[in-house]
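Engineer: Got a predicted model here, sequence first, then my questions.
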Amino acid sequence: MKNKNILSTIFGCIACATIINAQGEYQITPKPTEVTILAIQNGKVFDENWSVFQEAFKDTNIKLKGVGSKNQTDEIQAFNLAVASGDLPDIISLAYPDKLEDLGMQGGMIPLNELIDKHAPNIKAFFDKYPRYKKDAVAADGNIYFIPDYYDWYAMKAAQGLYIRKDWLNKLNLPVPNTMEEYYNTLKAFKTQDPNGNGLADEVPYFERSSEFAEKELLGLFGAEIGFYVDGDTVKFGPTQPRFKEAMKEIIKWYKEGLIDQEIFTRGFQSRDYMLRNNLGGSTFDWFSSTTSYNNDADLKAKVKDFEFVAIAPPLYQGKRYAPDARTTYLGGWGITATAKDPVAIIKYFDYWFSEKGYEISNWGIEGDTFKRDKDGNKYFTDKVMKANNKTPLQVLRDEGVQFRIGGAQDYQYEKAWGDPQASEWMEWYTKEGFIVDPMPTLKYTVEESKKIQKIKTQLDMTVKEMCQKWILGAEDFDATYDQFIKRLNNLGLDEAVKINQQAYDRFMKS
């Protein structure tokens, strides 16, 4: 089969184990067996009627039954209520594995290590093939309490990229900026040379739709960090480092000169749509697939002649390019609670999703319905997915249960198949060229460490965000207040937080 990603190679190796175990089938229990699950993803409550999970039931005889109210869309609130009541389902799926691990270390989730060794050959083979993925599953006490929902991290790390208005560059006879100085000069030209041609100085050279990440991405283009990160094997806190000071001074200057949206922290999530549809925005750092889609928006193209929004390489700064937002290796996962009646059947069900069939339906849905194969065996999505009325392909797939959070492996080819080809090309370019700044691994804490780090980190994050915004907006003088800011961080327990994170990182690397 052509164009397989790196993950798919493992399934040929483990298929034999699956066939031997199931004697040609995936059946786990002789009779239909109901297993309860608490799972909410992006406000969407698990639905046992989704075709993907109906197919899994048909294969395994394990039927998942969602618990809790269909109106309860906050997964943390639902999780906390279940824990407080003591009435836990058999399986919990959560975006926050630290909570599952904390619950596990307190006896609420069962360790999966021995169950995997004895009853999950597919998961075991997957972990043997990808030790980094196994590290992500191991808690601070050495036990595995959940199976992560893995991104296809080895095939695709890029998540977001730097975009710029190519039609504005063309109108002003400007080249694509290469260095940070050139990027700054381009933003100045966007501000002063009326590229939208309306005779008004209303252009917004750089804008962001996420106030949550605005500082991170602006500073990150300079290689600065706003939180904990790893330099070599040493954990550091970005705001205390020289690069942060360099970058912040530049961003303050850019904002003062009107090169950054003056409402960047308040405009809201719809700012990208507003800036582009009104021909006001010049550049942003945002998700590849959704941002690229504006180039194919008929209404926008009719309104803004020659509109073209293209991804460019991050500006070269002190000899390197930085794309400050990347995919992590996983996001959440699921585990088995201590009250589950048949953990062996459940771990076998978890293992199903790492089989060739489970891997396929979790990423593509049902063959003949949501996807088909071409003459070379390559999968592609059907018109039901690609040409749905008033729904994006991803929305159609989600309505079938595709990519709902389970412990499993994502196939990047699925995303490539429904996404914009140009977006995929740019994502692969960012990954291949090494622009991506890998985030620090998701660290695992002991119960005691977790209590300390959560309290300190919350206060550190709030303080950094508060001061970053004050400095950028000009409400506080950076040079006059920076030393006091560092003192404040230290008083909040920065040294202890660095120490805890260093211990957790060292433990992670040895796991």
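Structural biologist: Arrived safely, thanks for sending. Residues are numbered from 1 along each chain as shown.

Engineer: can we go C-alpha only for contacts and neighbour counts from here?
Structural biologist: Noted.

Engineer: List the buried residues in the longest helix along the chain.
Structural biologist: Of all the elements of type helix in the chain, the one with the most residues (DSSP state H) is helix 447-473. By neighbour count on 16 or more other C-alpha atoms under 10 Å, the buried set for helix 447-473 is 447, 449-450, 452-453, 456-457, 459-460, 464-465, 467-469, 471-473.

Engineer: which strands and helices sit next to it?
Structural biologist: Under the contact criterion of 3 or more C-alpha pairs under 8 Å, 6 or more residues apart in numbering; DSSP states H and E, helix 447-473 touches helix 214-220, helix 242-256, helix 478-491, helix 494-510.

Engineer: go again using 7 Å as the cut-off
Structural biologist: Here helix 447-473 touches helix 242-256, helix 494-510, going by 3 or more C-alpha pairs under 7 Å, 6 or more residues apart in numbering; DSSP states H and E.

Engineer: who's in contact with the first one?
Structural biologist: Translated: helix 242-256. Defining contact as C-alpha atoms under 7 Å, 6 or more residues apart in numbering, one finds that helix 242-256 is touched by 219, 222, 224, 225, 238, 260, 471, 472.

Engineer: how many neighbours does the residue lying closest to the last one once chain neighbours are set aside have?
Structural biologist: Looking back up the chat, that one is residue 472. Once flanking residues are discounted, residue 472 sits nearest to residue 252: 4.8 Å by C-alpha to C-alpha, 6 or more residues apart in numbering. Number of residues near residue 252 (other C-alpha atoms under 10 Å) recorded here: 20.

Engineer: another one to put next to it:
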Amino acid sequence: MNKSMKVAFSAFTAFSILLAGCSDGKGTAGEEKGKDNTASAVKLSEPGTYPLVEEKETLKIMVRGNPLVENFETNEFTKWYEEKTNVHIEWEVVPEQSMQEKLNLVLASEDYPDVIMGLNISPSQQMIYGTQGAFLPLNDLIESQGPQTKKLFADYPDIKSTITALDGNIYALPEINDCYHCSMSQKMWIYEPWLKKLNLEMPTTTDEFFDVLKAFKEQDPNGNGKADEIPLSISQKSWRSSIDAFLMNSFIYNPIYGSSYKHMYVKDGKMDVAYNKPEWKEGLRYLNKLYMEGLIAPESFTQDDNQLIQVGENPDTVLLGASTGGHQGVFTQLMGESGRWGEYKAVPPLKGPNGVQYAPTDTTALTPGSFVITKKAKNPELAMRWADGLYEREHTLRSVYGRPNEEWRDAKEGEIGINGEPAEWFEIKAFGTVQNVNWAQTGPAMRTNEFRLSSVANGEDDLEVLLYNETKNKYEPYAPKDVSTVPPLFLTNEQSSEVADLAKTVNDYVDEMIARFVIGDADLDRDWDGYVQQLDAMNLARFLEIYQTAYDEKSKS
């Protein structure tokens, strides 16, 4: 295993614990219920060859909607991959903002498609629905029909152990994206021309950030003589863009990675949460101050990413001073005609009143639960072969970036990559624009750290170069040393069922109260104690106990 992948995965080397009665990790109830499906009804070509079948076959796939993809059905990569594999896809596209609600409804109703792709099914959901037989175990399918997946496991054994459930089964394939800048993606972006116009420095503390936003609001930096500047506006559901994602880390460590254990961390071997601590209260007080001064747009709690981008790309004049997110495409049009996206620069982690200054670090270089085959699949072997092919280098380049020699090409002799080594490929058209030639990071793909950084460094305006440098120079120095983000944890079926209800109850309440405390609908001095007591009543202690048990077991392995 090479050095960079060891670093990427060292924080979460997974373990396998076999359930009682399972001597080889494969004889689970989930497999027993799904074993009749593993005999394909069609004759497949030899693994690693194309087309996959002689006569065209159809797979029904539920997929997460992607704002960068115009239409999965007419997409260029969809058509290309269908021609190569001889497999037609019937798509059911689920809106990104409601994908978890839709997933829950589908799983409860058992109205499954053949495949669920891109819905980021959590380890807990994999364990629950895998052992119940709704998701097929993939172990034998990988062995017989997954040459690329087997190579992936051989090259990076920690990936296999990470996605292996407690019963020894693999219920979902991951998307591999060993993305350096993604590992510290809770960023704030600020419009640099306004700083220069008002003779302001990049803020380094929470007080300085307040003063900058105040100046944006009051000193007409866009120069149109109107008080129309919006100092800070966000979209709660965009990538790493919630109101607490960046600013709360000036008060307490607040990673938002992982749907079940966001705001959760490990300190001195103990699991804990940020949102019931006095430091969280002070962070909310700061956010409330920004809101009451008119520095946070009220729409921040209701608008979607498209509405925010309309603000960021206002055609007449610049309106938006700052926003949060993993990259500027959360609030502007990446590579848009205005070029405005490149004028927003990353704000380093701000030092809070007590010296707290964290850049939260993701613990995983993969997205688990990217591809599952359900018990309704008539040809699970075909589904496995179809997904396995997406890990091939050319297929990854096509699915993520587009067509060879149009959106990307092989590197030329002498070209240097982002990492300073000889480059291997070149991104002709930058990722991030709305298009219909690729799937824009939807579904299985194989992008290691080496792969990403072997792209030709195309100057300072290259998005990947910009994000690499902003992360390296501004965020890496503040990576946590005394606390860590929770790694992916598989739970037993009983634990998963219990924690799923607890996580939804607790996290929904926390999200509701963040908004209420920030806008002043709830009073921090009057209502804080009741808020903490309500968390206790929701059995937060049991929630932490379950994850502590799983973490302790993982630590032993």
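Structural biologist: Okay, I see it. Remember, predicted model here, so these are calculated numbers, not experimental data.

Engineer: TM-score for this pair?
Structural biologist: Put the two chains on top of each other and the TM-score (TM-score structural alignment, normalised by the length of the first structure) is 0.76; 478 aligned residues with a C-alpha RMSD of 4.3 Å.

Engineer: and the contacts of helix 242-256 of the first structure as CSV, adding distance to residue 296 of the first structure?
Structural biologist: Listed next are the contacts of helix 242-256 of the first structure as CSV, based on distance: C-alpha to C-alpha, whole Å:
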residue, distance to residue 296 of the first structure
219, 30
222, 31
224, 34
225, 34
238, 38
260, 26
471, 38
472, 34
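
Engineer: For these, work out which two are farthest apart.
Structural biologist: Greatest spacing in the contacts of helix 242-256 of the first structure, by C-alpha to C-alpha: 238 and 260 (22.1 Å).

Engineer: more neighbours, these two?
Structural biologist: For residue 238 of the first structure versus residue 260, neighbours defined as other C-alpha under 10 Å are more numerous around residue 260 (26 against 18).

Engineer: need the contact list for that one.
Structural biologist: Going by C-alpha under 7 Å, 6+ apart, the list of residues near residue 260 of the first structure reads 204, 205, 206, 207, 254.

Engineer: The same query, at a cut-off of 6 Å, please.
Structural biologist: residue 206 (C-alpha atoms under 6 Å, 6 or more residues apart in numbering).

Engineer: counterpart of it in the second structure?
Structural biologist: Matched by TM-score structural alignment, residue 260 of the first structure corresponds to residue 296 in the second structure.

Engineer: ok, its match to residue 92 of the second structure distance?
Structural biologist: Distance, residue 296 of the second structure to residue 92 of the second structure, using C-alpha to C-alpha, to the nearest Å: 37 Å.

Engineer: now residue 502 of the second structure
Structural biologist: Distance of residue 502 of the second structure to residue 92 of the second structure, given as C-alpha to C-alpha: 30 Å.

Engineer: where does residue 372 of the second structure land in three-state SS?
Structural biologist: At residue 372 of the second structure, secondary structure determined by DSSP: H, G, I helix; E, B strand; the rest coil is strand.

Engineer: Can you tell me what it aligns to in the first structure?
Structural biologist: Matched to the first structure by TM-score structural alignment, residue 372 of the second structure sits across from residue 335.

Engineer: burial of the residue nearest to its match when sequence neighbours are not counted, as a residue count?
Structural biologist: Excluding the flanking residues, the one nearest residue 335 of the first structure by C-alpha to C-alpha, 6+ apart is residue 146, at 4.1 Å. The number of residues packed near residue 146 of the first structure is 31, by other C-alpha under 10 Å.

Engineer: Would you check how far apart the residue lying farthest from the centre of the second structure and residue 193 of the second structure are?
Structural biologist: Ranked by distance from the centre of the second structure (C-alpha atoms, centre = their mean), the top residue is residue 225, with 40.3 Å. Computed as C-alpha to C-alpha, the residue 225 of the second structure to residue 193 of the second structure distance reads 17 Å.

Engineer: Over to residue 464 of the second structure?
Structural biologist: For residue 464 of the second structure, the distance to residue 193 of the second structure - C-alpha to C-alpha - is 22 Å.

Engineer: Comparing these two, which residue is more hemmed in?
Structural biologist: Between residue 464 of the second structure and residue 193, counted using other C-alpha under 10 Å, residue 464 has the larger neighbour count: 24 against 16.

Engineer: residue in the first structure matching that one?
Structural biologist: That one, residue 464 of the second structure, aligns with residue 424 by TM-score structural alignment.

Engineer: Name the nearest residue to the spatially most central residue of the first structure, sequence neighbours excluded.
Structural biologist: Against the mean C-alpha coordinate of the first structure, by C-alpha atoms, centre = their mean, the closest residue is residue 327 at 4.8 Å. In space, and not counting its chain neighbours, residue 327 of the first structure is closest to residue 157: 5.2 Å by C-alpha to C-alpha, 6+ apart.

Engineer: give the contact list for the one you found.
Structural biologist: With contact set as C-alpha under 6 Å, 6+ apart, residue 157 of the first structure has these partners: 326, 327, 431.

Engineer: Apply 10 Å and report the result again.
Structural biologist: When contacts are counted by C-alpha atoms under 10 Å, 6 or more residues apart in numbering, residue 157 of the first structure touches 151, 325-329, 427-428, 430-432, 434-438.

Engineer: Drop anything exposed from those.
Structural biologist: 151, 325-329, 427-428, 430-431, 434-438.

Engineer: So residue 420 of the first structure sits against residue 289, correct?
Structural biologist: Yes - when contacts are counted by C-alpha atoms under 10 Å, residue 420 of the first structure is listed as touching residue 289 (6.3 Å).

Engineer: quick one, which of the two is more surrounded?
Structural biologist: It is residue 289, of residue 420 of the first structure and residue 289, that has more neighbours when counted by other C-alpha under 10 Å, with 21 against 18.

Engineer: Distance from the helix or strand the more buried one falls within to the middle of the chain?
Structural biologist: For residue 289 of the first structure, the element it lies in under DSSP states H and E is helix 288-292. Distance of helix 288-292 of the first structure from its chain centroid, counting by C-alpha atoms, centre = their mean, to the nearest Å, is 15 Å.

Engineer: Enumerate the positions of it that are buried.
Structural biologist: By 16+ other C-alpha under 10 Å, the buried positions in helix 288-292 of the first structure come out as 288, 289, 291, 292.

Engineer: and if you look at stretch 178-194 of the first structure?
Structural biologist: Within stretch 178-194 of the first structure, the residues that count as buried by 16+ other C-alpha under 10 Å are 179-180, 182-184, 186-194.
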